[in-house]
Structures are given as C-alpha cells and as structure tokens.
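Engineer: 3D, please:
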Amino acid sequence: MSLKLYLLRHGETVYSRTGGYCGVTDPELTPEGTLMAKSFAEVYCNIPWNAVYVSPMKRTIATAKPLCDAIGMEMQLRDGLREINYGEWEGKTADYVKEHFADDYVRWLTEPAWNPPTGGETSVQIASRASLVISEIEEKYPTGNVLVVSHKATIRIILCSLLGIDLGRYRDRINALAASVSVVKFDTHGPLLEVLGDRYHMPEHLRAMPGT
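Structural biologist: Take a look at the predicted model:
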C-alpha cells in the first residue's frame, strides 16, 4: 500500500467569486462555500484517513471542519500550507494591479517563480515552505490516505513541485477551482497524479459555479 495525498482547495469565498487577490487576507466561506465543504465531507467521510493537514486560515479550517467532525479527527495546522502572500496587491483587483504596479505585474506574469507580487512571495518560496509539510507527511505516513486542505496557488505549486513541472508555469499548467480535490499517489517511481481538480462530490448547482 502507498501513500495517497488528497489536496483539497477551500470552498468559495467572496474573493474566489470575484477574482480579487486574496492570500494573507482571511475571509470566511460564503454560504455556498460552506455547502461545498459539507458536500466533500459527506462523500469522503468513509475513506480511512490517517491525518488531515490544514492551512491555519479561516477558509481552510472551515472547509476541513465538516470532515474532521464526521470522522472524529483533529486537524493539524501548518503555516507551510498558507496561501501566497500577495503583498501590496492583497484585496486588489487585477485591473487595479495592472494600473498601479505595472512593471511588477508583468514580471510576475512572465516568471512568477522568481518575481513576486509587490512585497509578496515567489512560487519558489511557497514551494520551499510547502515541501517541508509534504516531507513531514511522507515520513509520518508512508502508507494510507492523508488530506491536505490548502489554497489555489499553493496547491498548484505543490503539484508542480511533485510532478516536476516548472514552478513558473503553475498558473499555465494546473487549475484548482474552489473545493476541488486532486489526488497524488506516492509509488515506486515517485508521485503519480491520479485525479486533478475533481468537484463531483458537490451537487450540480455548486459545480456550475465559477470557483476561481
């Protein structure tokens, strides 16, 4: 038996609905986001979980809570799973950033691995902190199922890191809609992507939401 890592993005927030930059900003889930979390718990509660690792943000904790309550498991909070720090772009729209931080925005779009949002984090920095959590999971749970509840950019960067994809291309190669789950199996030849961005645990009306 191998380790299976389930990477779940948090449910919908106001920012994931509007597309505003939200990293260290800490909004609650919307009512629909709460339903997304409950839907995940209802479908996945019968899997024998070894552990649940969670970013210490309100939106990720609220997403993990229905499952943890259902299975009677305490979530393990890890700072390494936090979302990208958008620095001075936090809470701003893309149009605002294009106008007020034009040079940094172009550099970030071109090569985000090494160019951060103004005052924020690069994807290399995110991969570095998140990889410590993944290494901890691999060491503690070499077999079985582990859930990681995190954020859009962080999950995409973790997947790129595990799969050998250029970190600078995380937005171009992988998507992670609100409350979607991706599954990576750690096998003899290394990490194998088995599921990417699945949302079929949710009712159709929730799946139809954009979930940016």
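
Engineer: hey, let's count contacts and neighbours off CA atoms from now on
Structural biologist: Noted.

Engineer: all helices for this protein, in order.
Structural biologist: If DSSP state H is used as the criterion, the helices of the chain fall at 14-18, 31-44, 58-71, 94-100, 102-110, 123-140, 152-163, 170-173, 204-207.

Engineer: of those, which is nearest Leu77?
Structural biologist: Distance to Leu77, taken as C-alpha to C-alpha, is lowest for helix 58-71 among the helices of the chain, at 8.5 Å.

Engineer: following up with a second sequence; could you model it the same way so I can compare the two?
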Amino acid sequence: MSVTTIYIVRHGQTEWNVLGKMQGHQDSPLTELGIRQARWLGEALVEEPIDAIYTSSSGRAVHTAELIRGGREIPMNLTDNLREMNLGLWEGRTGDELKVEEPVKYQQYWEEPEVFAADGGETYIETMTRAQQELKHILNVNQGKTILIVTHTVVVKLLMTWIEQRSLDTLWDLPYIHPVSLCKIVFDEENKPEVMLHADISHYPETAGMNGT
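Structural biologist: The predicted structure is shown next:
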C-alpha cells in the first residue's frame, strides 16, 4: 500500500516571539536559538527521504525550512496559503497590551475561536480553509511521497484540529506547539490520516529542555 507521509513543523523562535508580540502576516528574524532549533530538526531528519518542502512565504518560515533542508537538494515551494493568520491591527502588539485594551476579543482569541476576528484580519475559519486547501493540494500531487511543511502556530493548530476531526473550540488544547516542534501524519491511499507525532520535540538536546521555547 502506498502511503503519503506529511511532516508539519512550526518555524523557529523569532525576535518578536521573545518580546511577546503578535506576528501574523508581519515578520521578524529568527533568534540565534531559533536557528539552532531548526538545525536540531534538520539533523534529526537527515536520513529521512524528504521529496519536497512546502513552506509559508513568510521569511521566518522560509529561513527555518532552509536550515532544516541543509545541504540537501530538496525542492522548496513557497505559498501564501501556509502563512500565519492575518491579525490585522493586532500585529506588532503584545499579548499583555491586547489583554488590557481589547479584553473581549483577546478572550475570544484563546477561548472562542469560532467567533474571533481581529480588526482588518482573518478569522480562524478563513485561515483553516486556505490551509486545508493547501494540504489537500499537497496530498493530491505528492501521492506516496514524504513532504515537509513549514508553517506557523495557528496553522499547525488548525490543521491538526481538522486532521483529528475535533471541533474548533478545542483548538488551543494541549499539546503546546513549541518552535520547530514536529507533527507526523501518515495518509493511506484514500487519504485517511494516522497521527504518528503531535508537537514532538524529542530532537531538542536534553540540555535545552523547555528553555528551547
């Protein structure tokens, strides 16, 4: 039986992650730790026969994908469909600021994703729709192959919620999506998924522990 293996990875830690700023469609560079995180996963996957990489077109995701790929000649496809949820006027603001200035919407972001929408941004459902479309496309054109997807926290959460057939109100349930954490899903010939790994960080060195976040 021909199976398709999909790895889904969050980008490495960024400067705005450290500052607690919402990034969305805006961008910030990987930190030195974020670069190391990507290299750790690259080393862990070096023997895996990855056929292609699909990455969000945001710089932080592209850089992460390049570091994971390393010296291997793996084709890389950039797509806007895997970008983080557009957070509109929230982008560049910290969670602490938003909690005070927009407490209702901030609560909805975490606890009522089905109704949340930032001013000038996307809804969770809109983001899920484009991410689903991209994953379905990837599966359709890569049957029997092994594919690496590099994306963002919300997109990882939405795709895993969809794959596991959970309701949107469980979106922020554990596990936590650490930087460069790894999900592995195997799809059979009918594209029925089996989740093998969910937010795995076993490629982190033992010395990193949770300080790798």
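
Engineer: where does the TM-score land?
Structural biologist: The TM-score (TM-score structural alignment, normalised by the length of structure 1) is 0.92; 211 aligned residues with a C-alpha RMSD of 1.8 Å.

Engineer: returning to that earlier point: for the helices of structure 1, give me CSV that also has mean neighbour count.
Structural biologist: Shown next, in CSV, are those (neighbours: other C-alpha atoms under 10 Å):
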stretch, mean neighbour count
helix 14-18, 17
helix 31-44, 20
helix 58-71, 21
helix 94-100, 13
helix 102-110, 15
helix 123-140, 17
helix 152-163, 22
helix 170-173, 15
helix 204-207, 14
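
Engineer: JSON lines for the ones you listed, including distance to Pro191 of structure 1?
Structural biologist: Shown next, in JSON lines, are the helices of structure 1 (distance: least, C-alpha to C-alpha, whole Å):
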{"stretch": "helix 14-18", "distance to Pro191 of structure 1": "28"}
{"stretch": "helix 31-44", "distance to Pro191 of structure 1": "22"}
{"stretch": "helix 58-71", "distance to Pro191 of structure 1": "24"}
{"stretch": "helix 94-100", "distance to Pro191 of structure 1": "34"}
{"stretch": "helix 102-110", "distance to Pro191 of structure 1": "27"}
{"stretch": "helix 123-140", "distance to Pro191 of structure 1": "11"}
{"stretch": "helix 152-163", "distance to Pro191 of structure 1": "6"}
{"stretch": "helix 170-173", "distance to Pro191 of structure 1": "17"}
{"stretch": "helix 204-207", "distance to Pro191 of structure 1": "27"}
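
Engineer: of all those, which one is nearest Pro117 of structure 1?
Structural biologist: Here helix 102-110 is closest among those (C-alpha to C-alpha), at 6.3 Å.

Engineer: distance check, the most centrally placed residue in structure 1 against Ala37 of structure 1.
Structural biologist: By C-alpha atoms, centre = their mean, structure 1 has its centre lying nearest to His151, at 2.7 Å. His151 of structure 1 sits at a distance of 14 Å from Ala37 of structure 1 (criterion: C-alpha to C-alpha, to the nearest Å).

Engineer: now the common contact residues for those two.
Structural biologist: His10 (C-alpha atoms under 8 Å, 6 or more residues apart in numbering).

Engineer: give the contact list for the residue nearest to the centre of structure 1.
Structural biologist: Per C-alpha under 8 Å, 6+ apart, neighbours of His151 of structure 1: 8-10, 60, 81-83.

Engineer: one more: Gly12 of structure 2?
Structural biologist: Gly12 of structure 2 neighbours (C-alpha under 8 Å, 6+ apart): 30-31, 33-35, 37-38, 60-61, 64, 179-180.

Engineer: now check structure 1 for the residue matching it.
Structural biologist: The alignment partner of Gly12 of structure 2 in structure 1, by TM-score structural alignment, is Gly11.

Engineer: hmm, back to that, tabulate the contacts of Gly12 of structure 2 in CSV, adding columns for distance to Met128 of structure 2.
Structural biologist: Formatted as CSV, the contacts of Gly12 of structure 2 follow (distance: C-alpha to C-alpha, whole Å):
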residue, distance to Met128 of structure 2
Leu30, 25
Thr31, 28
Leu33, 29
Gly34, 25
Ile35, 27
Gln37, 26
Ala38, 25
Arg60, 20
Ala61, 18
Thr64, 22
Pro179, 20
Val180, 20
